[in-house]
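Student: Predicted model and sequence below, questions to follow.
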Amino acid sequence: MEAYQAVDEKTVDEETEDAVNQIRKEIFVSIFKATGSSELPAYISDDFGLISSYFIHDIENSWATNLFFTYLNHQIPQGELMKTDKTMKELIS
């Protein structure tokens, strides 16, 4: 997928990587406890890893921003993402 390729080879310092991995783990465990499924938590955890990469590397991508916006509106992405004109930084601020 193109969105993953844009950040695939980007690196971060160990502390940042550990923090992102901890957040992803917490997301996975929380969703797993709520659903009893391992598939959905894996997808959501991967999504937040991707969103984090775009934010950390200060890369704007409308698809990744819309993905984040969908989660911010308490929706699990299914097909069409919710749309926003804001940047990732604006959504986080």
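Tutor: Arrived safely, thanks for sending.
Student: CA only for contacts and neighbour counts going forward, please
Tutor: Fine.
Student: three-state assignment of H74?
Tutor: Following DSSP: H, G, I helix; E, B strand; the rest coil, H74 is assigned to coil.
Student: mind checking how far it is from I23?
Tutor: Plainly put, H74 is 17 Å away from I23 if you go by CA to CA, to the nearest Å.
Student: now do S38
Tutor: According to CA to CA, S38 stands 16 Å off from I23.
Student: The structure to be compared is supplied as follows:
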Amino acid sequence: MITTSEILSRINDGVFLELVFKKNTDWDAELDSRDSIEFDSAWSASYEKITSSCPPEDVSIKEIRESAFKKVYQITKNSDLAGYVSDDLGLIAQAFKNEVDIDFINNLWKTYMQGSFPS
């Protein structure tokens, strides 16, 4: 698993999030697709598992969330999208930091790493 400092480095490397978000995409439609029962249920269940079994977010995870939000907003000017990405990367960082292995969260990370927005 990747460390929180490695996640933060990727967010700030000028490439990672740019590959995902510097595209001519209807981001509102992408966000709407995440409202599907399957995606929303899997995300919510993963979030519940993490929040119930891990300590609260620490400074490193808060920094990841803040950096992700700012970077995505800078690229897309879409605050809703930036919020979703911040939540995703915070969830990923929290799981990885606490060595919680959840397939859905691993797939979220893999999708971002492949240059796509999970939906």
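Tutor: It's in. Keep in mind it's a predicted model, so treat the numbers as computed, not measured.
Student: TM-score of the superposition?
Tutor: TM-score for the superposed chains, counting by TM-score structural alignment, normalised by the length of the first structure: 0.75, backed by 75 aligned residues with a CA RMSD of 1.3 Å.
Student: out of H74 and I23 of the first structure, which sits in the more crowded spot?
Tutor: I23 (16 against 8; other CA atoms under 10 Å).
Student: The more buried one matches what in the second structure?
Tutor: Residue pairing (TM-score structural alignment): I23 of the first structure is matched to I64 of the second structure.
Student: In which helix or strand does that match reside?
Tutor: helix 59-76 (DSSP states H and E).
Student: That helix: what's the following helix or strand?
Tutor: Per DSSP H and E, the helix or strand that comes after helix 59-76 of the second structure is helix 79-97.
Student: In this structure K97 of the second structure contacts T4, no?
Tutor: Yes. With contact defined as CA atoms under 8 Å, K97 of the second structure counts as touching T4 (6.5 Å).
Student: Next, the contact list for F39 of the second structure, please.
Tutor: For F39 of the second structure, the residues meeting the contact criterion (CA atoms under 8 Å, 6 or more residues apart in numbering) are S119.
Student: How about the helix or strand containing it, which residues are buried there?
Tutor: Using DSSP H and E, F39 of the second structure maps to helix 37-53. Buried residues in helix 37-53 of the second structure, counted by 16 or more other CA atoms under 10 Å: W43, S46, Y47, I50.
Student: What's the match for the second one in the first structure?
Tutor: Looking back up the chat, that one is S46 of the second structure. Checking TM-score structural alignment: S46 of the second structure goes with A3.
Student: which ones are touching that match?
Tutor: Contacts of A3 of the first structure by CA under 8 Å, 6+ apart are N61, W63, A64.
Student: Neighbour count: K97 and T4 of the second structure, which is higher?
Tutor: T4 (21 against 17).
Student: dump the residue contacts of the more buried one.
Tutor: Taking CA under 8 Å, 6+ apart as the test, what T4 of the second structure contacts is S60, I61, I64, A93, F96, K97.
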